[in-house]
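1. pasting the sequence and the predicted coordinates here, then a few questions.
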Amino acid sequence: MDEFFRMVGFVPPQEGASHASSAEEKASDASSQGASKKRKASHGQRNPFASDGKDGEGLSSVFEAIKLPSWRKRTLIIAILVLILVIAGAYWWFHPPINIHSADTWTFLVVFVLLPAFITFRALSASYKAGSNARPKNAGKAKRFKWLSWIPVAVFAVAVLGWAASYSIWPGNAEKYSSILQIQDTDFATDIQEPDYDTIPVIDRDSAVLLGNRTLGEIPEYVSQFEISSLYSQINYQGRPVRVSPLNYADLFKWFYNKDTGIPAYVIVDMASQNTQVVRLSSPMYYSESEPLERNIDRYVQLRYPFYMFEEKSFEIDEDGTPWWVCPVQTRTIGLFGGETIDRVVLVNASTGECQDCAIDECPEWVDRAYPSNLLIQQYNWYGSLHNGWLNSWLGQSGVVQTTPGTDGELGYNYIAKDDDVWVYTGVTSATSDNAIVGFVLVNQRTAEAHYYSVAGATEESAMSSAEGQVQNLQYKATFPLLLNINGQPTYFMALKDAAGLVKKFAMIDIQRYQNVAVGDTVEECQKSYKALLATNGVTTGDDSVASEVTGVVRTSMQAVIDGNSHVYLSLEDSSLIFDCPLPTVMNAVIVRQGDTVTISYIEGDPTCTVESLEVKSAEAASAAVGQSSSVSSSTVDASSNQPVAEAASADAGGSASA
């Protein structure tokens, strides 16, 4: 051990040291300096790390300025222990994964290990080259420490090479990137079922946050101590689309006051009904984002699994309402830092800290967000740009597509419920980012199953502008659209909000003909108007199971123009329903008059029903069939006055008989 300390120069010269030894060292230094001068003379070059003469103005002068004390062994051991404790404390606080594929790991190494090691070795080399009372000149040690200083540089160079090898330009990488997400081409009308309007999410995340925060204000004992986390993860819970978010400690002092009793509740916002509730827990949550120490969820799960690289976590509840943290584990498949995907999931019980580590294909079905949305969008963009090669992505751009941009600089996507899972939806547009889509993609957030649907139409942003144009006098703002299947047609559905962020109206827009917009105060009213709009364009349900039929006598018949489209509205005797006949789909509705007997096939509504087909039977023929010709009027119509002329004819006949 003493020899090691003497070698690195941390042991000062001992009293009574032999002068012969000192003389030998000086002779050795003189010999080394002479050889160095000869080498400089022969090459005609200046050594930037030399410390004598003008050459001392090189980099070595910087390291000479770093004074390394000459410590005794005991002091040195204490210093090393303190350094180890500092590094350990920094690791505990920052908790980077111990994984060469992690950028956080390399940042930690550079700041706390590689850079200090490089500076120390260089300073020791310069110190031995210049010489001092504590460290006499020693060319051998100076050279040795100079070589040691290249070790951290070499380690850093490995990171740089690994980073360069992650680029898609590297041979073979474009194919790897494009195959991370497996895309299936699917037919929209058969794959996406028509929605249950009671479970359509009618509000977006911003509205859910607004409703959730207001609900917390109804519980005074929570308001002063807790606040709602900004997570608001969207999941399927007991067949309903909801957003859930835990409470957090309001600040450090509130944590100190409540840390023994934990976090007592979480918030659920129903995205369809807009109902919000604060769910009180029998077993409070102790593991959360607002915990500053060992129960901080990020620190807890990272230190428990030190070699895992965790992606963006989410807060979810299982079907029993138990709160869990879902922590996806990422892996890098290309180079050192490229080709990110998810291969495992760690589930942490927010109340007990119990952990479940499972492969992605063994993830429980109640988990809805194993793959973060941003990662899935990125993986599809890799496929869209690189599936025909890297060179094509820059030059020819044949078949190059990308996901549609959102608004306010954010990614454009939304969520739909399908097969009891949450799927990320986004439109797909060309590389030139025009105002049209070539299709759209759905990706399962639990399994990464991806479906592509080829549909030409308007981008989400264009549809939002079209919906806002329908209510421009009210200055409502549209939410990012949701994708629905209405009568087999891909349809944008969105809410229209006022300046306070409250939902006031709803809009449905035909993706392929985005100038066709239906607006209603309720989802049901909007749906009826939209189906009538589709019928006007010749699109019917094609589903007999939802159509009803009625036969009756027409009480009133009126024609009107709604949003530029012509409709005939009928009412029947002994019925409170109003039947909407869109033109020109139900063209024979224009010949229907009061007193006619009609058979109507319609889609039920309350009170307005959309007519799919209409069969007209004149009143005269109907009365003849039942033998009551004297009690009904003729269906002949005076075109000029639009009034039945049967009564006049009947009066004339009566007058003749009387005469």
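-> Arrived safely.

2. for the rest of this, base every contact and every neighbour count on C-alpha atoms.
-> Noted.

3. give me the contact list for whichever strand or helix holds P490.
-> Element membership of P490, judged by DSSP states H and E, is strand 489-497. Identification of contacts with strand 489-497 by CA atoms under 8 Å, 6 or more residues apart in numbering yields 188-189, 202-203, 460, 463-464, 468, 476-485, 503-512.

4. can you give me the buried ones in the longest strand seen in the chain?
-> Ranked by number of residues, the top strand in the chain under DSSP state E is strand 547-562. By neighbour count on 16 or more other CA atoms under 10 Å, the buried set for strand 547-562 is 547, 552-557, 559.

5. name the nearest of the residues you listed relative to A359.
-> A359 lies nearest to A547 out of the buried residues of strand 547-562, by CA to CA, at 46.6 Å.

6. which residues touch the closest residue in space to G520 that isn't next to it in sequence?
-> Counting by CA to CA, 6 or more residues apart in numbering, C526 is the residue found nearest to G520 once chain neighbours are left out, at 4.1 Å. With contact taken as CA under 8 Å, 6+ apart, C526 is in contact with 506-508, 518-520.

7. just the ones of these in strands?
-> Those of the contacts of C526 lying in strands (DSSP E): 506-508, 518-520.

8. the stretch 101-250 of the chain: helices as residue ranges?
-> Taking DSSP state H, counting those that start in this stretch as the criterion, the stretch 101-250 of the chain carries its helices at 103-109, 115-130, 139-164, 173-178, 188-191, 205-216, 220-223.

9. check the stretch 401-550 of the chain too.
-> Going by DSSP H, counting those that start in this stretch, the stretch 401-550 of the chain shows helices at 460-470, 523-536.

10. pull out the buried positions in the last one.
-> Using 16+ other CA under 10 Å as the burial criterion, the residues of helix 523-536 that qualify are 523, 525-536.

11. biggest separation within those, which pair?
-> V523 and T536 (19.8 Å).

12. ok, so what distance separates V400 from G412?
-> 18 Å (CA to CA, to the nearest Å).

13. centroid-nearest residue for the chain?
-> What sits nearest the mean C-alpha location of the chain, by CA atoms, centre = their mean, is S373, with 3.1 Å.

14. let's bring in a second one:
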Amino acid sequence: MLGIALIVAWVIMLFYPLTFAEKLHDLAKVDKKNKLEEVQDIKTMPLVTVKMADAKGDAAINKIANASYFTEGEYRLTNINGELTYTSPIEMDGFFKAGKAEYTPGYNLISAISTDKGASTVKGKMLYAPSQYLDYDLERTIRKKYPKKIINDSYLEPNEDGKPFFVASVGHYLKYRSGSVVDGVVLVNPETGDTKYYPLGKEPKWVDRTFTLETALEYWTYWGKYVHGWKNQSLIGAKKDVLIPNEDNMQVTFNEKGELIYVVDFTRAKSKGNSKTLVGYGVFNAKTGEMTYYKGVTSVLTGKEAKSNANASEFLSKYPGWKATNGIFYTIYGAPTYVIPVTKGSKFQGIAIVYANSDNPQVVFGKTKDEAFRNYKKLIASLGKVSGVTPQKGFELKEIKGKVTRINDANLSNGYVFYLIVEGNAKRFSVDPGVSALSDIVLTNVGDRVVLKVMDMDEEVVPVDQFTNLDLPKK
């Protein structure tokens, strides 16, 4: 009897949501747009993967006193002083170690933009944490104060002064245990355990995320699946107009306002196999819950196919162990594009940029961001109207002459990059290891006359394609 009762309960839980599928669909308030837009900020695109962040965080913990007591918490992306940054609470490494340590010594910050920066540990007394036990357990602390709220997720985020708080997204279910409705956030002081609830839209400005990645995926799934109600999803349903979000390639990045967004690509429903091209892509604002679906997408690869193309390219195939990670979809220079960090294990090797037209996919590679984008500009300029890309103003190679007023170098993991300012030009220019005549830039001093050839696409720092120093002896 008990077995039968459990089976009946399972069947009810499985099929009950279909009875209010329309209400689940309506949880997502989606603004549809027909034209692709550059909704992500390419200046702050994340290049550091979670695996890379984990390696950096582990190295930082090794420097802490009694390091064996602790481990890294979950890595979450937040906006810290305008830079996309991973935050990770330092957590207890087990019950017995928690008893000896009493509290954790702070949290780690890791840049998601710079592949060369290590983790920095912000020290502080954190008594309440996800890895703590009994009355110091974070989730238990929240439930004691707000027993009727469901906890969607929690993460660590510092305020403007660097003081850490755990931010928990809380809410209720639409019906029974289906349909997560976000009511607001609970902030927990990890030193004192003090909590405060903020209704949706009333949270502090520095809080980046009130809707979790899982909630965003849930909403997109309801919206795409139940577009014509539950009958369309039944065993005999036609599944008309059904759209499938690609949960394996849902990415976190910034928009140009500095707000955290989740970006996901959509494919059509197929009875066999997976679609290799997009029908659209969605952008979900992590703070406000605003959802925008861009349906003006044709002949564009999915993230999975773009990754596959990158791994099969001549640039990666000749280096054993080099692998493309999951990329983020952008519209760059008017072209559908995936930007994909390339790693070997947990070490950054460079960036693959995939021109994602399914009729003629192309891949370029650079050991630095500047080099990769310089190569991508050349690719887009060479494609012309052949692949439906019309070169915009700035794709032509432009010559700049003048005296060097400032010059400096940065020692990056893949070699030196030189930055210079030329008299009479407000732009900053960069010369990376991929440029020929690199020895000339090494010997360049302030006051030297130089000739630069660039494709200036309005970036703040313009990569140099060709560099000549007129004051050096001729070779």
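-> All right, it came through fine. All values derive from a computational prediction rather than experimental measurement.

15. need the contact list for the nearest residue to K148 of structure 2 once chain neighbours are set aside.
-> Nearest residue to K148 of structure 2 in three dimensions, chain neighbours excluded: H172, at 7.9 Å (CA to CA, 6+ apart). Counting by CA under 8 Å, 6+ apart, H172 of structure 2 makes contact with 148-150, 180-183.

16. at 7 Å what do you get?
-> 149-150, 180-182 (CA atoms under 7 Å, 6 or more residues apart in numbering).

17. turn those residues into a markdown table, including neighbour count, secondary structure and distance to V188 of structure 2.
-> Formatted as a markdown table, the contacts of H172 of structure 2 follow (neighbours: other CA atoms under 10 Å; DSSP: H, G, I helix; E, B strand; the rest coil; distance: CA to CA, whole Å):
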| residue | neighbour count | secondary structure | distance to V188 of structure 2 |
| --- | --- | --- | --- |
| K149 | 17 | coil | 15 |
| I150 | 20 | strand | 16 |
| S180 | 23 | strand | 21 |
| V181 | 18 | strand | 21 |
| V182 | 23 | strand | 18 |
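
18. pull the number of nearby residues for the equivalent of T87 of structure 2 over in structure 1.
-> Matched across to structure 1, T87 of structure 2 falls on V244, judged by TM-score structural alignment. Neighbour count of V244 of structure 1, defined by other CA atoms under 10 Å: 28.

19. and for Y293 of structure 2?
-> Counted with other CA under 10 Å, Y293 of structure 2 comes out at 22.

20. was I right to think it contacts V283?
-> Yes: using CA atoms under 7 Å, Y293 of structure 2 is in contact with V283, at 6.5 Å.

21. which residues do the two both contact?
-> Counting by CA under 7 Å, 6+ apart, nothing touches both Y293 of structure 2 and V283.

22. give the contact list for M92 of structure 2.
-> If you count contacts by CA under 7 Å, 6+ apart, then M92 of structure 2 has 69-71, 98, 104, 131-132 around it.

23. I'd guess L83 of structure 1 is in a strand, am I close?
-> No: L83 of structure 1 sits outside any strand when classified using DSSP: H, G, I helix; E, B strand; the rest coil, being helix.

24. quick one: map it onto structure 2.
-> Under the pairing rule here (TM-score structural alignment), L83 of structure 1 has no equivalent within structure 2.

25. do D298 of structure 1 as well
-> Using TM-score structural alignment, the partner of D298 of structure 1 in structure 2 is E139.

26. the helix or strand containing that match vs structure 1, average distance?
-> Using DSSP H and E, E139 of structure 2 sits in helix 138-145. Here the mean offset of helix 138-145 of structure 2 against structure 1 after fitting is 1.0 Å, by mean CA distance after the TM-score superposition for structure 1.

27. the longest strand of structure 1: what's the following helix or strand?
-> That would be, after strand 547-562 of structure 1 and using DSSP H and E, strand 565-572.

28. return the set of buried residues in that next one.
-> Buried positions in strand 565-572 of structure 1, judged by neighbour count with 16+ other CA under 10 Å: 567-572.

29. show me what it is packed against.
-> Counting contacts by 3 or more CA pairs under 7 Å, 6 or more residues apart in numbering; DSSP states H and E, strand 565-572 of structure 1 is packed against strand 547-562, strand 578-582.

30. make JSON lines out of these and add distance to I416 of structure 1.
-> Below are those laid out as JSON lines (distance: least, CA to CA, whole Å):
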{"stretch": "strand 547-562", "distance to I416 of structure 1": "26"}
{"stretch": "strand 578-582", "distance to I416 of structure 1": "30"}
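
31. what's the nearest residue to the aligned partner of the residue nearest to the centre of structure 1 in structure 2 if we skip its chain neighbours?
-> By TM-score structural alignment, S373 of structure 1 lines up with L213 in structure 2. Once flanking residues are discounted, L213 of structure 2 sits nearest to Y262: 7.0 Å by CA to CA, 6+ apart.

32. on that earlier part again, the strand holding P490 of structure 1: how far from the chain's middle?
-> Relative to its chain's centre, strand 489-497 of structure 1 lies at 19 Å (CA atoms, centre = their mean, to the nearest Å).
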